[in-house]
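Asks: pasting the sequence and the predicted model now:
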Amino acid sequence: MEYLLQLAASPTAWVALATLVVMEIVLGIDNLIFISILTNKLPEQHRQKARRIGIGMALILRLGLLSTIAFIVQLTAPVIEIFGHAFSWKDMILIAGGLFLLWKATTEIHHSMDPAPDDPKSATSTVTLGFAAAIGQILMLDMVFSIDSIITAVGMTEHLPIMIIAVVVSVLVMLLAADPLAKFINDNPTVVMLALGFLIMIGMTLIAEGFGAHVPKGYVYAAMAFSAAIEVLNMMSRRARQKRVTAEA
């Protein structure tokens, strides 16, 4: 208790907490985009449940990883060398997660451009398998993003309570933003393609990080923000044009 009181009275601790909360929320954007796109493929009555399970498991995974900080730190130690380049467990996890994101985003783009006809005979089995598959894929990416998130937290502060508070706050923000973001993406088909493009960029970033090429997160998120701003202008232009056509009619 005395340790917590000392932290609460330390301005440095509060600055570290605020910085880490912002960092964790920003890092959670990648996870949230993936969850939104994936759950929107489910029947409407299953979407919110899948989002809650996915984000809840993200919280459990991150808190669980925080309890094994000594093990998490060891994940950055080299364990294998290929063609003169050393890879750690973290590198291999990031590469695997990046490849999975590339595969998933490319598959979703293909389905968006050339959707397969629905088979009414197998509607029930498709819902069940689709929900289970969605949860499995969310959990897989939760693990990748959680490890990256916790390693970032360990690098920013040595105080476990600060890490726990930052992780809980960031996941709560994800939980609050999940439904509005998923609805926005679902209501605007062009945003789906933009979000899938984001996933491809994130996947390539994870692979690059796995191979030791550090990509500043600021560049990635600046590109995403610029693209999103352009899409917002396009949406405003389309709506204004539609209103004008309706008024003339």
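Replies: Cool, the structure landed.
Asks: from here on, just use CA atoms for contacts and neighbour counts.
Replies: Will do.
Asks: okay, now residue 6: neighbour count?
Replies: Neighbour count of residue 6, defined by other CA atoms under 10 Å: 10.
Asks: quick one: it from residue 214, how far?
Replies: Distance of residue 6 to residue 214, given as CA to CA, to the nearest Å: 36 Å.
Asks: swap in residue 223?
Replies: Counting by CA to CA - residue 223 and residue 214 are separated by 16 Å.
Asks: for residue 43, same thing?
Replies: Plainly put, residue 43 is 39 Å away from residue 214 if you go by CA to CA.
Asks: kindly report the same for residue 93.
Replies: Distance, residue 93 to residue 214, using CA to CA: 15 Å.
Asks: ok, residue 140 next?
Replies: Going from residue 140 to residue 214 by CA to CA gives 23 Å.
Asks: what about those two, which has more around it?
Replies: residue 140 (16 against 11).
Asks: for that one, list the residues it contacts.
Replies: Shown in contact with residue 140 (CA atoms under 8 Å, 6 or more residues apart in numbering): residue 97.
Asks: repeat that for residue 188.
Replies: Listed by CA under 8 Å, 6+ apart, residue 188 has no contact partners.
Asks: next one: residue 195
Replies: Neighbour list for residue 195: 33, 37 [criterion: CA under 8 Å, 6+ apart].
Asks: for it, identify the helix or strand it belongs to.
Replies: Element membership of residue 195 [criterion: DSSP states H and E] is helix 189-210.
Asks: what's the spacing between that helix and its chain's center?
Replies: 10 Å (CA atoms, centre = their mean, to the nearest Å).
Asks: list the buried ones in that helix?
Replies: Neighbour-count burial for helix 189-210 flags 191-210 (criterion: 16 or more other CA atoms under 10 Å).
Asks: hang on, residue 173 packs against residue 25?
Replies: Yes. Residue 173 lies in contact with residue 25 (CA atoms under 8 Å); the separation is 7.3 Å.
Asks: these two - which one has more neighbours?
Replies: Each of residue 173 and residue 25 has its neighbours counted (other CA under 10 Å); residue 25 has more, 20 against 13.
Asks: that one contacts residue 168, doesn't it?
Replies: No. Counting by CA under 8 Å, residue 25 sits too far from residue 168 to count as a contact (10.2 Å).
Asks: check for me that residue 79 belongs to a strand.
Replies: Yes. Counting by DSSP: H, G, I helix; E, B strand; the rest coil, residue 79 falls inside a strand.
Asks: put this next to the first one:
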Amino acid sequence: MDSIITLFADPAVWAALITLIVMEVVLGIDNLVFISILSNKLPEKDRQRTRRLGIGLALIMRLALLSLIGFIVALTAPVFDLGLVGPVGEHGEPMFETSFSWRDLILIAGGLFLVWKATKEIHHSVDPAPTHDVLDAKNAVINNAGAAIVQIILLDLVFSVDSILTAVGMTDHVPVMMIAVIFAVLVMLLASDPLAHFIEKNPTVVMLALGFLLMIGTVLIADGFGVHVPKGYIYAAMAFSALVEGLNMLARSARKTSADKAKLH
């Protein structure tokens, strides 16, 4: 107890905690968007339970990985090398490399899954013809909750590994990591229902969210190959796209209000 009090008496620890909480919340929102899109494909009675189960699993995975810090850090050690290295970039590092660690392989697999899932969902949104996909809203039945949970678990694992490696890179103190992770998951839990309802009521937001998932999947694959895209660029692009979509929603709402007033007169 005394060691924890001493730890949090250091201003640098508080600065690291606040920064890490912000980063973990951002990573958690990516995870939450995927959970919301999947849960909205299920019957109404299963949606909230599936979302909360997915978020609960995300917390369990993150805390379990935190208890295995030594193992997680070892995930960054190279497993095999194909011997290919790209030209040196402006920062003195190769533009890509083919020395793969377990972290790289997990990110590539998760990115491919995200790209596949987002592309499939975009196809379903664009093509109105019914399909036999188990998660197609036209065919959704109660048994689909299991299929959704399996996919949520797979992406929870990818986002959890990324989240914990981010935490390890920010601080050496496990209590700080645990507080940041728990706080981020609590934010996910509080935001899950409002975000899912918002996505459900605004179909164009679904397409935007799927576009985000497609971009995130591509970035994960690139990161796995050693191509490090600055996260600031990614989130700036997402924020700008969300702002444009927000303006479109305001414009549609204004036109609807104007049309309703015209009908009354």
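Replies: Cool, got the structure. All values reported here derive from a predicted model rather than from experimental measurement.
Asks: strands of the stretch 51-200 of the second structure, residue ranges please.
Replies: Along the stretch 51-200 of the second structure, the segments classed as strands by DSSP state E, counting those that start in this stretch run 78-85, 97-101.
Asks: please work out which of these is packed deepest.
Replies: Most buried of those by mean neighbour count (mean count of other CA atoms under 10 Å) is strand 97-101; its value is a mean of 18.
Asks: would you map the helices across the first structure?
Replies: Along the first structure, the stretches classed as helices by DSSP state H are 2-8, 11-39, 44-66, 69-74, 89-113, 123-156, 160-187, 189-210, 217-248.
Asks: closest one to residue 80 of the first structure among those helices?
Replies: Nearest to residue 80 of the first structure among those is helix 89-113; the distance by CA to CA comes to 8.8 Å.
Asks: how close does the closest one sit to the second structure?
Replies: For helix 89-113 of the first structure, the mean deviation from the second structure after alignment is 0.5 Å (mean CA distance after the TM-score superposition for the first structure).
Asks: equivalent range in the second structure for that helix?
Replies: Mapped onto the second structure using TM-score structural alignment, helix 89-113 of the first structure spans residues 102-126.
Asks: could you give me the buried positions within that stretch?
Replies: By neighbour count with 16+ other CA under 10 Å, stretch 102-126 of the second structure contains the buried residues 102-115, 117-119, 121-122, 124.
Asks: need the contact list for the residue nearest the centre of the second structure.
Replies: Nearest residue to the geometric centre of the second structure (CA atoms, centre = their mean): residue 30, 2.3 Å. If you count contacts by CA under 8 Å, 6+ apart, residue 30 of the second structure has them with residue 213.
Asks: and it, how far from residue 250 of the second structure?
Replies: 24 Å.
Asks: what's residue 204 of the first structure aligned with over in the second structure?
Replies: Match for residue 204 of the first structure (TM-score structural alignment): residue 218.
Asks: my read is that that match contacts residue 111, right?
Replies: Yes. Residue 218 of the second structure is in contact with residue 111 according to CA under 8 Å; the separation is 6.0 Å.
Asks: ok, and what's touching stretch 59-67 of the second structure?
Replies: Outside stretch 59-67 of the second structure, the residues within contact range by CA under 8 Å, 6+ apart are 72, 156-157, 160-161, 163-164, 174, 177-178, 181-182, 185.
Asks: ok, now which ones touch residue 11 of the second structure?
Replies: For residue 11 of the second structure, counting by CA under 8 Å, 6+ apart, there are no contacting residues.
Asks: before we move on, what about residue 101 of the second structure?
Replies: Applying CA under 8 Å, 6+ apart to residue 101 of the second structure gives the contacts 75, 76, 77, 78, 79, 80.
Asks: can you check residue 237 of the first structure too?
Replies: Residues near residue 237 of the first structure by CA under 8 Å, 6+ apart: none.
Asks: counterpart of it over in the second structure?
Replies: Aligned by TM-score structural alignment, residue 237 of the first structure pairs with residue 251 of the second structure.
Asks: rewinding a little: redo the strands of the stretch 51-200 of the second structure as TSV? Include distance to residue 34 of the second structure.
Replies: Shown next, in TSV, are these (distance: least, CA to CA, whole Å):
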stretch	distance to residue 34 of the second structure
strand 78-85	30
strand 97-101	25
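Asks: per the alignment, residue 161 of the first structure corresponds to what in the second structure?
Replies: Counting by TM-score structural alignment, residue 161 of the first structure lines up with residue 175 in the second structure.
Asks: quick check: the closest residue to its match other than its chain neighbours vs residue 144 of the second structure, distance?
Replies: Leaving aside its sequence neighbours, residue 175 of the second structure sits nearest to residue 4 (CA to CA, 6 or more residues apart in numbering; 7.9 Å). From residue 4 of the second structure across to residue 144 of the second structure, the span is 45 Å (CA to CA).
Asks: for these two, indicate the residue with more neighbours.
Replies: Here residue 4 of the second structure and residue 144 are compared on neighbour count by other CA under 10 Å; more neighbours surround residue 144, at 19 against 11.
Asks: okay, now the nearest residue to residue 180 of the second structure once chain neighbours are set aside: neighbour count?
Replies: Excluding its sequence neighbours, the residue lying closest to residue 180 of the second structure (CA to CA, 6+ apart) is residue 21, at 4.6 Å. Residue 21 of the second structure has 21 neighbours, counted by other CA under 10 Å.
Asks: touching, residue 21 of the second structure and residue 178? I think so.
Replies: No. In this structure, residue 21 of the second structure is not within contact of residue 178 by CA under 8 Å, at 10.0 Å.
Asks: next, the contact list for residue 158 of the second structure, please.
Replies: Taking CA under 8 Å, 6+ apart, we find residue 158 of the second structure in contact with 106, 107, 110.
Asks: map it across to the first structure for me.
Replies: Structural correspondence for residue 158 of the second structure with respect to the first structure (TM-score structural alignment): residue 144.
Asks: contacting residues around the alignment partner in the second structure of residue 179 of the first structure?
Replies: By TM-score structural alignment, residue 179 of the first structure lines up with residue 193 in the second structure. Residues near residue 193 of the second structure by CA under 8 Å, 6+ apart: 48, 51.
Asks: mind doing that once more with 7 Å?
Replies: Residue 193 of the second structure makes contact with residue 48, according to CA atoms under 7 Å, 6 or more residues apart in numbering.
Asks: try residue 167 of the first structure
Replies: Residue 167 of the first structure makes contact with residue 24, according to CA under 7 Å, 6+ apart.
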